[in-house]
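# Need a 3D model of the following:
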Amino acid sequence: MNNPFLPSADPSTWLGVMGGGQLGRMFTHAAQAMGYKVAVLEPSADCPAGQVADRTVEGGYTNGVALSELAALCSAVTTEFENVPADSLALLAADCFVAPSSLCVQIAQDRILEKKFFVDCAPASNVMPAPHKVIASHADIDAIADDLLPGILKTVRMGYDGKGQVRVRSREDVRVAFDAMGGVACLLEKMLPLAYEVSVLTARGHDGASVVYPIAENVHRDGILFTTTVPGPNVSAACAKQAQDAARAIVAQLGYVGVLCIEFFVLDDGSLVVNEMAPRPHNSGHYTMD
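Just a heads-up that it's a prediction; the model follows:
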């Protein structure tokens, strides 16, 4: 297979995108400016990325026929949203280069796997996630340590833009929230004295070379990103360096290829806590296009 990541693009080289949203549209414009052709796989042909792509493969993200068509056409495929089925990426990888890998996406999609990865990576990254506990049953709720409350109960999967999250102050609150979420697996995270949130956007190539962008300070409203300021007005030079060094360690440990956003909490005492990662371009990184 030809390596698609070359200084200049062969006009016959196609890149594929799983997902047809605004980030896919931005990716498509950037790839076309470099000489690539872009195919988008999306259930609806009339999607933002599909409107500008060279071809739209209309089909669901688990549709075998659509996946085969995309793999046959493209030299490499990427994602534009974090909930692309990891199994579909694994299928595509049998026939073309896929970045990020199905394993990286699988870790980012599952809060349990993600937290375990952050803990395992801590010796290299020098940052830890918030104290947490898996909640999969009422017995798990009964066993919650007192010092984990108050906290935030989050669904293990499909949580984004503040969805699938409930603040809880007692075991009874956890029980009510857990039942209201349908008893799906959740993660209870201890509420920490948060000063502000920051994110680091990084891009890493298949050769291991990486770029880390300046740290961004983010403000959310109702769980949705409202403003991003770069450089962050409250971010010290030491905090920025720690976050960027942590991002380098995380992408290296993952063996990640592509664009990754890593979100951190900065606590009142200035310490850094890693929160989550998004295996795709991120709204807090739009400034890098200017």
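
# hey, let's count contacts and neighbours off CA atoms from now on
Will do.

# From residue 127, how far out is residue 242?
Distance of residue 242 to residue 127, given as CA to CA, to the nearest Å: 9 Å.

# Common neighbours of these two, please.
By CA atoms under 8 Å, 6 or more residues apart in numbering, residue 242 and residue 127 have these common neighbours: residue 272.

# Comparing these two, which residue is more hemmed in?
Higher neighbour count among residue 242 and residue 127: residue 127, with 23 against 17, using other CA atoms under 10 Å.

# for comparison, sequence B:
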Amino acid sequence: MTALPAALAPGSTIGILGGGQLGRMLAEAASTLGFDVAILEPQADCPASRVAAHHIQAAYDDIEGLKRLAALSDVVTTEFENVPASVVAVLEAEGVRVAPNGRALATAQDRVDEKTFLNSVGATTVDFAKVDDLNDLTAAIEKLGLPALLKTRREGYDGKGQVWIKDAADAESALDAIGHKPAILEARAAFTQELSVIAARGVDGTVAVYPLGQNTHENGILRTTIAPAQVDPATQSRAIEIATAILNGLDYVGVIGVELFDLGGSLLVNEIAPRVHNTGHWTQDGCGCDQFEQQIRAIAGWPLGSTKAHARIEMTNLLGDEIDGWHAMASDPDTHLHFYGKREARAGRKMAHINKVLERL
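Below is the predicted model:
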């Protein structure tokens, strides 16, 4: 049996690939627990750079930059899933542990591989088909029916890289819309609501799962999460089973976000995110141990924190110039502001989020 890594003591350094808002909030959580943070991020003056001890400005696949990160860090994690999975092997060759592992990153980076894995561990998804060309798409439409959602297999987020097909005659134009990239066609899910579950797994295999969140999207971008969601105990229990199966199946260490479709009695997995997740921001003001502290605890080999909710929270993303209303929001004692430190407010850009306390539990 492989020995478990020793828990990192305060004063150790956490490495983070990525310097956006998630990296910033991870760095803040790490600082609270007494850790230093080193980030690798190609963008100068990124949000995380202003709260981290070290900023290595380099591309994610820059070998020298990765070696510098490995030399500084006692463990390395990622703030987003599109860091090349090959980077993990480079870091591990330098003798630093990476969590979550390369398999988790690679699985989440390809939507066909992701759904294939999910089904293999008993986490049901919509029916799907691999699409490489127009012939594949025509056959997939015949198999799955319409409407159906065409997505690029890799990358794409917040509604990007996807298009609904409602008529078979639109197949070729749909491929044009996604740049004829390798794709997946997904059958439509007749869901009653969109849910998500945030869960964590420690180095010893311990699993901790937060209450479900209920999500609302606008134009492909998450708008609000209300959590704990008002669902029956069976739905919460099924979500715990799904999250645990995914975490154990990937031998995962860290926090994961699992997006779910509620079909009114059963759950389908939409996708997984091998990182802290936008739908878990509510935990910052709704739980004693939020998802960011939980991530640091997990990868550092500490005991996982409590996932019990002490308040029901409505999290709202603030996009673009919506942050200009900060003064009025700050005047509400039940509203907690979390700003990302981005210099430029652009339309549709996530600039901050607020957590409004709806109820004390």
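
# Would you pull the TM-score for this pair?
Laid over one another, the chains give 0.93 as their TM-score (TM-score structural alignment, normalised by the length of structure 1), with 281 aligned residues with a CA RMSD of 1.6 Å.

# Show me the helices in the stretch 151-290 of structure 1, by range?
When assigned using DSSP state H, counting those that start in this stretch, the helices of the stretch 151-290 of structure 1 occupy the ranges 171-180, 237-254.

# Can you check which of those gets nearest to residue 222 of structure 1?
helix 171-180 (18.3 Å; CA to CA).

# which part of structure 2 lines up with the closest one?
Alignment note (TM-score structural alignment): helix 171-180 of structure 1 is matched to residues 168-177 of structure 2.

# quick one: contacts of that stretch?
Under the contact criterion CA under 8 Å, 6+ apart, stretch 168-177 of structure 2 has outside partners 134, 137, 138, 141, 146, 150, 163, 164, 165, 181.

# and the residues you listed, which are buried?
With neighbours counted using 16 or more other CA atoms under 10 Å, the contacts of stretch 168-177 of structure 2 contain these buried positions: 137, 141, 146, 150, 163, 164, 165, 181.

# Identify the residue nearest the fifth one in space, chain neighbours excluded?
Spelled out, it's residue 163 of structure 2. On the basis of CA to CA, 6 or more residues apart in numbering, the spatially nearest residue to residue 163 of structure 2 that is not a chain neighbour turns out to be residue 150, at 5.3 Å.

# Matching that neighbour against structure 1, which residue comes up?
Superposed on structure 1 with TM-score structural alignment, residue 150 of structure 2 falls opposite residue 153.

# Relative to residue 115 of structure 1, how far out is its match?
Taken as CA to CA, the spacing of residue 153 of structure 1 relative to residue 115 of structure 1 amounts to 14 Å.

# same question, residue 64 of structure 1
Distance, residue 64 of structure 1 to residue 115 of structure 1, by CA to CA: 31 Å.

# When those two are compared, which one has more neighbours?
residue 115 (23 against 14).

# helices or strands next to the helix or strand hosting the more buried one in the packing?
Assigned by DSSP states H and E, residue 115 of structure 1 falls within helix 111-125. Taking 3 or more CA pairs under 8 Å, 6 or more residues apart in numbering; DSSP states H and E as contact, the helices and strands that helix 111-125 of structure 1 lies on are helix 102-109, helix 237-254.

# Tell me how far the first one lies from the chain's centre.
A distance of 9 Å separates the C-alpha centroid of helix 102-109 of structure 1 from that of its chain, computed with CA atoms, centre = their mean, to the nearest Å.

# again, but for the last one
Between the centre of helix 237-254 of structure 1 and the centre of its host chain there is 16 Å, according to CA atoms, centre = their mean.

# how about the helices in the stretch 1-150 of structure 2?
Read by DSSP H, counting those that start in this stretch, the stretch 1-150 of structure 2 holds these helices, from start to end of the chain: 21-32, 63-72, 86-93, 102-109, 111-120, 134-144.

# Which positions in the longest one come out as buried?
For helix 21-32 of structure 2, burial by neighbour count (16+ other CA under 10 Å) applies to 21, 22, 23, 24, 25, 26, 27, 28, 29, 30, 31.

# Would you check the span in structure 2 matched by stretch 207-224 of structure 1?
Going by TM-score structural alignment: stretch 207-224 of structure 1 matches residues 204-221.

# so how far does the matching stretch reach from one end to the other?
First residue to last in stretch 204-221 of structure 2 (CA to CA) measures 35 Å.
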